[in-house]
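# 3D model of this:
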Amino acid sequence: MLYRDQESTDGTDGGELAVPMAWLYAEYIADELLRTGDLMPPTSFEFRAGRDALALTIFLSDTGGELPGVRVISQLETWLSLTAYDQPWQDWVGERMDQLTAERARSGGPAPDLELASAAWRWLEETELLAPDLDAVPGGPVSGEEDGPQVWTPAWQLGLPLGHLAIHLF
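As a prediction, the model looks like this:
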């Protein structure tokens, strides 16, 4: 998943920095989809959760290493199906991350894409955001919240539906 130009960006030639092109491209696509959907302010944690969840989906669904050359339109259905409500997205991400980590360990090369994807996944799993409680009983007691009851929700659980909706709106 590491892409090189003719001047070598993989760190094997003259100590140059490895460039995580696949991850940066996935993050760019996710960012553009969310900005186009205009669902959240780009400076919000909710936007970041959506961008990271969508970027992980885009990055991990690229099994052929062709991400920078891929046509976004041709991949929308794949991304929609992976981010759908009834899909085990969290399990799929964990399995794909394990596969990529094992592949990278066998190859022994630099893995800047995988490092950035791992950091995004850690943030999505470990960070909780205050969100509306969608399981609250309608008309039930409200404990002082202006917009209804809220609960702490893992960032990926909030970001995944945002990313899915952004794809729909594209």
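
# drop to CA atoms for contacts and neighbour counts, all remaining ones
Will do.

# check contacts around the residue most central in space within the chain.
When C-alpha atoms, centre = their mean is applied to the chain, the residue found nearest the centroid is residue 53 (2.6 Å). Counting by C-alpha atoms under 8 Å, 6 or more residues apart in numbering, residue 53 touches 121, 124, 156, 159, 160, 163.

# and if we set it to 10 Å?
The neighbours of residue 53, taking C-alpha atoms under 10 Å, 6 or more residues apart in numbering as the test, are 27, 30, 47, 59, 83, 89-90, 93, 117, 120-121, 124, 155-164.

# One more, so I can put them side by side:
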Amino acid sequence: MTGEVPRAWLWAETTAEDLIAAGEDAARRGTFEFRATRDVLALTLFLADADRSPAGLRMELLHDHLAVATAWLAWCRSRLDGQQAAMRTPDMRLAGDAWRWLRRSRLLAGPGLNDVAGDDDAWWIAGPACRVGLSRARRVVDACLSGGV
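Reported below is the predicted structural model:
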């Protein structure tokens, strides 16, 4: 499968960047906040198997998935775990990279989100990138919903 273009992931990232711009988010490209927001939105779009046509993008679907941080984290984890066989595809490798960065990034000070899965699954703790990305992604989606994007 060498040379396969990760079209679905690239679409999700580009759409996330477009939503950030349309939502008038203040994060500049190349910043921690921008990457965290883009990765959260891209993962949500990619894992939700969102319709890739501009008319088919349902902001309500994004809003619903992003509404509760712990639910989003558990949903992403279950979707990625369920796709283990497909992890060899370039799309899934890039989604997995974004997921790991969001979970492990420690660029900002502060504790991670509480363990969603319980004490016996302690490896599952989201990093500050997750918190920042989820918060900003919700604001982007809300701005797009109120602006009719």
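
# Let me know the TM-score between chain one and chain two.
Overlay of the two chains. TM-score (TM-score structural alignment, normalised by the length of structure 2): 0.76; 128 aligned residues with a C-alpha RMSD of 2.3 Å.

# before we move on, back to that, what do we get in structure 2 for the residue nearest to the centre of structure 1?
Aligning on TM-score structural alignment places residue 53 of structure 1 opposite residue 40 in structure 2.

# Just the ones of the contacts of residue 53 of structure 1 in helices?
In this view, the contacts of residue 53 of structure 1 that belong to helices under DSSP state H are 27, 30, 47, 59, 83, 89-90, 93, 117, 120-121, 124, 155-164.

# Can you turn the buried part of the residues you listed into a PyMOL selection?
Here is the PyMOL selection string for the buried members of these, based on 16 or more other C-alpha atoms under 10 Å:
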select buried, resi 27+30+47+59+83+89+93+117+120+121+124+155+156+157+158+159+160+161+162+163+164
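
# re earlier: what helix or strand does the residue nearest to the centre of structure 1 sit in?
helix 45-61 (DSSP states H and E).

# Ok, residue 108 of structure 2 next?
Going by DSSP H and E, residue 108 of structure 2 is not in any helix or strand.

# Structure 1: which residue goes with that one?
Aligning on TM-score structural alignment places residue 108 of structure 2 opposite residue 130 in structure 1.

# so is the closest residue in space to that match that isn't next to it in sequence in a helix, a strand, or just coil?
The shortest distance from residue 130 of structure 1 to any non-neighbouring residue, by C-alpha to C-alpha, 6 or more residues apart in numbering, is to residue 152 (4.5 Å). Per DSSP: H, G, I helix; E, B strand; the rest coil, the local secondary structure of residue 152 of structure 1 is strand.

# hang on, residue 152 of structure 1 packs against residue 133?
Yes. Using C-alpha atoms under 10 Å as the test, residue 152 of structure 1 is close enough to residue 133 to be in contact (8.6 Å).

# Counterpart of residue 157 of structure 1 over in structure 2?
In structure 2, residue 157 of structure 1 lands on residue 131 (TM-score structural alignment).

# now the match of residue 53 of structure 1: how far from residue 1 of structure 2?
27 Å (C-alpha to C-alpha, to the nearest Å).

# ok, now residue 84 of structure 2?
16 Å.

# higher neighbour count, the two?
Counted by other C-alpha atoms under 10 Å, residue 84 of structure 2 and residue 1 do not tie: residue 84 has more neighbours, with 11 against 7.

# Translate residue 96 of structure 2 into the numbering of structure 1.
Residue 96 of structure 2 maps onto residue 118 in structure 1, by TM-score structural alignment.
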